[in-house]
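In: sequence first, then the predicted structure, then my questions.
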Amino acid sequence: MKPTEARQNVFQKYEKLGRKLKKLVYDQDEAIDEVIDAFIHMACKPVQSPPRAIFTFIGPPYVGKAYLARSLAALMDDYTAFRQFDMGQYTTPEDETRLLGQVGYDGGQDGELMVFLRSRPRSILLFNEIEKADTRLQNALLEILTGDPQETGLDCSEVLVIFTSTLGSAMYQSRAFMTAVRENRLQAQALIMDAVSKEKKMGLETVQPVISTKLLSVMSQAYLVIFRRLSLDAVVKIGKTTLKTLSRHFSRTTGIELVFEGFVPMVKLLVLSFAPYINTRRIQKRLPDLLLGQITQYVREGHPIPGKAVFRISKAAGTFLKRHYRLSITHSQQLFIRNETIELGWDVETGDDAVTFTLARVARKQLPPAKPLFQDDLPEIKFSATGFDDVAGHGPVKKHLREIISILKKTDKVKAFGIGMPKGMLIHGPAGVGKTLLGKAFAREANLPLVYVSGSDLFDPNFIRQVYQKARVFAPSIVFLDEIDIKGVVEGTLTPISVEQILMELEAVSSDPAEFVFTIVTAQNREDVNPDLVSPGRIDISVEVPELDREARRFFIEKILEKPNDGNIDVDKVIRYISGMSGYELERIGQEAAFYAIRNDLDCITEEILIDQINTIKYGSKLDRKHIRNIEEDLRKTAIHEAAHAVISQTLLPHVKIEQVTITPRSNTLGFVAYTGEDFDDNFTKEEIFNNICVMLSGRIAQIRKFGPSGMDSGSGIDLEQATQLAYSAVAGMGMDEEIGFVHVDTLQHHVEKTMFQGILEKRIQHWIGDASAKAGMLVEKHWDRIEHLASVLIQQEIVDGAELDVLMKGD
């Protein structure tokens, strides 16, 4: 044969193969062309080292990667065998031994792969989802497939190896990137391999590359074939092929003739009925059942087995299809975005030895928002059932979040101002204030599906990759990373979350509104969040959630009052008592109060029970008085001590409301004065700070006034600590001292010289404490009758409410 004829034969052979493949594998013409080009290239050069060739088929799940590999094996005479290895089935050491074999004293035993290759040296091997294999297994496979035959005892020079993967989803799920693939394929391949090289996964206790360094090097030098997302038309073609195949089998098996009137429109409606989650795997497995199941149900209802079954669609169904199928072509995820499906209704007519099934009714149906979509298909994506109306309180926060939602929805205005879409938002605040609830409500109000991630999943880079991959499939969507500031044990060390994978995903977020993925992260402390994550151009919107306001606290108390109660609970009073408590603690109150009632055989909860449980959660459990030495004397001292705090506080700081005064001994204290937290301001004057110090010192001064030297006990230790710290802050950190002036002594001592201002600092702190002690002593003497009266009431009833305290003080 002449060289010219040989070249023509090679080109003709593979061009013919390409045409056949395009009839079998839908919507992947560019990928098939890439494969055919590779085969022509391979035919023109000798084998230099095993294997014959390595292909990496990369792209979204369920788009035909494995099917193209199987089709190649079926159509090519050059290869005599085909074997598919699903790498998700080889995850344990035992599985790896089953695949590769093991070496023993008797020479070893071949695994499935070696056994197959020894008898079939000219074969096609498909390693499906290679990223699911451990890196050790990846390297072992590589040694077998690329090794010297004299060393491995196996010649793979005529073996065609195909790896499939869904890695690099951040790249190939972008329309802009797929356009770049067509214009500059080599550059696109380099970009996607770079993205794959950065992806990580959790090993047993370590973070490791998803693809081993050795395998990645081989892949980058081999043939990389990029697959695209399937259009709805392609999915319909797959549905048609599947239905035709199974219909023929059904007719041969049952003897029932199947007649389709309007076959293509019917398949289109059947495909749409799989919304909101349409993919080829579900179509292939379930679509025929939607039709053939009608016959099965008909017969099982007692009707005779028909000789013929006719399937048709009504005129109304056809009209519906024309309107909605066009919409779905424009945006294949429209039904998902709206959380809708297409509901089908059938009419049945019986004739002579025949039955007609008419697809008569077609309607769009809203699905319940909280229902997860396909729980076995993780990561789970769903619509939140929680909206802002379900979140009590936090009015200013919700207003801010609504403004952010408005930006996400006004994409045209964002473009008009020449700025990019925001990529993410940090919601931060104390534990139990509703950050998670607000994040989910944000998704509901934005009408976007979300993928929620928390706990150990945050430490798995591979899972994070899958999360963003799923989010991009259903974009525009939200990824919600809850408690991004948690720490976990990695390699035996308490370690924060690695943000490398998240950063890579954020960098790859498309600016196209139709493909946009918005990231929400929550944290207790903004300072504990990796600064790279919240830098400009990443998660650069910050929303602070403060402690629960009155409205939110009222919501929790009203939920508690749904339990049996005596009807005499003052809601406003209880709300004052729970200031500063988190949502977790407020949920505990109702539970603990109910447990108390059950333990004591009571029919309902009372206000006294409720307040006692609040104090237990806030300040510790009650102490058994039998176990307290000198209990009566300690109670008298505590009563005078706390009464002095309360009276002097009302005198010097009347704007700070007292919640309660109590001398009930608890695990954390023998008594205390509790304030309504919302009355405190972050900004204090010099006078307010000085008056606070006076209040703190008044307890000990009153004890000494009443009990003499024996009144000087350890119970005032915390008061003295707080008073001294406040005096130090005023002098060294706030520039409030007359002699030192407007100098931040702390800064100088930390950054210049530790001994700077040391002498005068000690002197001035003593001066502040001395002046405060003198003023507190004068006020204790002036209001002594009030202090003793309040102390006597405390000894009688242990607790005095803020409102009762006001009455007692006015009565004097």
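Out: Thanks, I have the structure now. Numbering: from 1, shown residues only.
In: all contacts plus neighbour counts: C-alpha atoms, from now on.
Out: Will do.
In: which stretches of the stretch 1-150 of the chain form helices?
Out: 3-24, 29-43, 65-75, 93-100, 112-119, 135-146, 149-152 (DSSP state H, counting those that start in this stretch).
In: so the fourth one versus helix 135-146, what angle?
Out: Angle of helix 93-100 versus helix 135-146, following axes from the mean of the first three to the mean of the last three CA atoms, to 10 degrees, is 10 degrees.
In: returning to what we had before: mind checking the helices of the stretch 1-150 of the chain for the one nearest to Phe250?
Out: Nearest of those to Phe250, taken as CA to CA: helix 3-24 at 22.1 Å.
In: mind listing what's buried in that closest one?
Out: Residues of helix 3-24 classed as buried by neighbour count (16 or more other CA atoms under 10 Å): 10-11, 14-15, 17-18, 21-22, 24.
In: mind putting those in TSV, distance to Ile589 included?
Out: Listed next are the buried residues of helix 3-24 as TSV, based on distance: CA to CA, whole Å:
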residue	distance to Ile589
Val10	80
Phe11	79
Tyr14	75
Glu15	75
Leu17	72
Gly18	70
Leu21	67
Lys22	66
Leu24	64
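In: tell me which of those is nearest to Leu291?
Out: Distance to Leu291, by CA to CA, is smallest for Leu24 among the buried residues of helix 3-24, at 23.4 Å.
In: make a markdown table out of the helices of the stretch 1-150 of the chain and add distance to Phe555.
Out: Below are the helices of the stretch 1-150 of the chain laid out as a markdown table (distance: least, CA to CA, whole Å):
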| stretch | distance to Phe555 |
| --- | --- |
| helix 3-24 | 60 |
| helix 29-43 | 58 |
| helix 65-75 | 53 |
| helix 93-100 | 53 |
| helix 112-119 | 63 |
| helix 135-146 | 52 |
| helix 149-152 | 71 |
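In: for comparison:
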Amino acid sequence: IFIDEIDAVGRHRGAGLGGGHDEREQTLNQLLVEMDGFDGKEGIIVIAATNRPDVLDPALLRPGRFDRQVVVPLPDVRGREQILKVHMRKVPLGDDVKPSVIARGTPGFSGADLANLVNEAALFAARGNNKTVNMQEFERAKDKIMMGAERKSMVIGEKEKELTAYHEAGHAIVGRLVPDHDPVYKVSIIPRGRALGVTMFLPEEDRYSHSKQHLESNISSLFGGRIAEEMIFGPDKVTTGASNDIERATELARNMVTKWGLSDKLGPLAYSEDEGEVFLGRSVTQHKNLSDETAHAIEEEIRHFIDRNYNRAKMLLEENIEKLHTMAKALVKYETIDSSQIDAIMAGQEPGPPEDWTDDDDQDQGTSNGVIDKEGQTGTIGGPAGQH
């Protein structure tokens, strides 16, 4: 017997308002009784799956019930390669396709993501009337999954297009210059999914933990877009495009102080609020275990992390203003640039056109270009492995 999402009925008892008599708790009680009723002769094995083992009732996990727990994490690079090989059996592959290369470029992808990657690549090949699926199709499929589908029909004005280019270039340049940051994979001002401008960072290997330096570098790169807007267009022209960047940077800084103990002033203590009982509604049971003085100190430390990394990003962009102009011009012209072009820009050279660039593309400019995401829809930084 397989029960999926066991936490729907197996959540810790005592969380509801029914005093132990609501339907969910009665269902759990009956499930426990039925599981105890099996004996070894009946040959019945009960298996359940959940993404929230921490909220399960302890009675479910006692010996004789679900006494063996198997953790199924996201696949590592070798696992991704093997999963890709299984799904690639169904499609004709070109000679240039290497599963090991694709596996290294997809950290954080689940098995379902990889199956979708192969399927999307096959669709791209079919639309192009190709008999085989080549590496180019896999790259386009990866971009679609990590950054969203292109919305080329969206008509954007030249001013907003230029503003987007500077915003995304600000993210990319700061990300390249701060220490212990994931490498810049691709920058685009083509609207994709809900994001209308995208800067993608891709780790070189799987990350299982994050250093304080890495987290602070992420905060700096998140502010790169807003700072670039302010430097180029003035403080009165800063847009709402950075709203989600600010939200994510603040969340990172708050977790560094309250959850991960990375504040020198407050030390290695956890100040996170109790999440409360989901079935009562978080606002009903959520409570603080902090004094007003401690809460004020926490806010000061969050402000300290934000200010320090905001100022660092601003200094880096001021020192590399010419590279910011060069990258923004390249984005306006090509709409999407990859790591090789970014390397050329950071080396003080003029970037060449993308590999699939044609002269016809130059005539299509101005009709389908990205803007900075408006309220709550800022350009994404990172993919499944590090989407910001």
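Out: All right, it came through fine. Computed from a predicted structure; not experimentally measured.
In: can you tell which of the helices of the stretch 1-150 of the first structure is closest to Thr606 of the first structure?
Out: Among the helices of the stretch 1-150 of the first structure, the nearest to Thr606 of the first structure by CA to CA is helix 93-100 (60.5 Å).
In: tell me which residues of that closest one are tucked away?
Out: Neighbour-count burial for helix 93-100 of the first structure, counted by 16+ other CA under 10 Å, picks out 96-100.
In: so where is that helix in the second structure?
Out: Alignment of helix 93-100 of the first structure against the second structure: no match, by TM-score structural alignment.
In: compare the helices of the stretch 1-150 of the first structure and give me the one nearest Val489 of the first structure.
Out: Ranking the helices of the stretch 1-150 of the first structure by proximity to Val489 of the first structure (CA to CA) places helix 135-146 first, at 21.7 Å.
In: what comes up buried for the longest helix belonging to the first structure?
Out: Longest helix of the first structure, by residue count under DSSP state H: helix 758-782. Residues 761, 764-765, 768-769, 772-777, 779-780 are the ones in helix 758-782 of the first structure that count as buried (16+ other CA under 10 Å).
In: how are the strands of the stretch 201-350 of the first structure distributed by residue range?
Out: Taking DSSP state E, counting those that start in this stretch as the criterion, the stretch 201-350 of the first structure carries its strands at 207-209, 223-226, 257-261, 308-313, 340-351.
In: tell me which of the ones you listed lies nearest to Ala31 of the first structure.
Out: That would be strand 223-226 among the strands of the stretch 201-350 of the first structure, by CA to CA, at 5.7 Å.
In: the helices of the stretch 1-150 of the first structure: which one's closest to Leu437 of the first structure?
Out: helix 135-146 (38.7 Å).
In: list the helices and strands the closest one packs on?
Out: helix 213-221 (3 or more CA pairs under 8 Å, 6 or more residues apart in numbering; DSSP states H and E).
In: where along the second structure do the helices fall?
Out: 7-10, 23-36, 77-88, 99-104, 111-127, 135-147, 158-177, 212-233, 243-258, 282-285, 292-319, 321-334, 339-346, 359-363.
In: highest average neighbour count across these?
Out: Most buried of the helices of the second structure, by mean neighbour count (mean count of other CA atoms under 10 Å): helix 158-177, with a mean of 26.
In: by contact count, what packs against that helix?
Out: Here helix 158-177 of the second structure touches strand 184-188, strand 198-201, helix 212-233, helix 292-319, helix 321-334, going by 3+ CA pairs under 8 Å, 6+ apart.
In: go again using 6 Å as the cut-off
Out: Contacts defined by 3 or more CA pairs under 6 Å, 6 or more residues apart in numbering; DSSP states H and E place helix 158-177 of the second structure against helix 212-233, helix 321-334.
In: what does it contact?
Out: Under the criterion CA atoms under 6 Å, 6 or more residues apart in numbering, residues 199, 221, 224-225, 228-229, 327-328, 331, 371-372 lie in contact with helix 158-177 of the second structure.
In: look up how far Phe66 of the second structure lies from the closest residue to Asp4 of the second structure other than its chain neighbours.
Out: In this structure, Asp4 of the second structure finds its nearest non-sequential neighbour in Ala49, 4.9 Å apart by CA to CA, 6 or more residues apart in numbering. Ala49 of the second structure is 10 Å from Phe66 of the second structure, where distance means CA to CA, to the nearest Å.
In: ok, Ala328 of the second structure next?
Out: Counting by CA to CA, the gap from Ala328 of the second structure to Phe66 of the second structure is 56 Å.
In: same question, Gln341 of the second structure
Out: Using CA to CA, Gln341 of the second structure is found at 53 Å from Phe66 of the second structure.
In: can you check Phe305 of the second structure too?
Out: Distance from Phe305 of the second structure to Phe66 of the second structure, by CA to CA: 44 Å.
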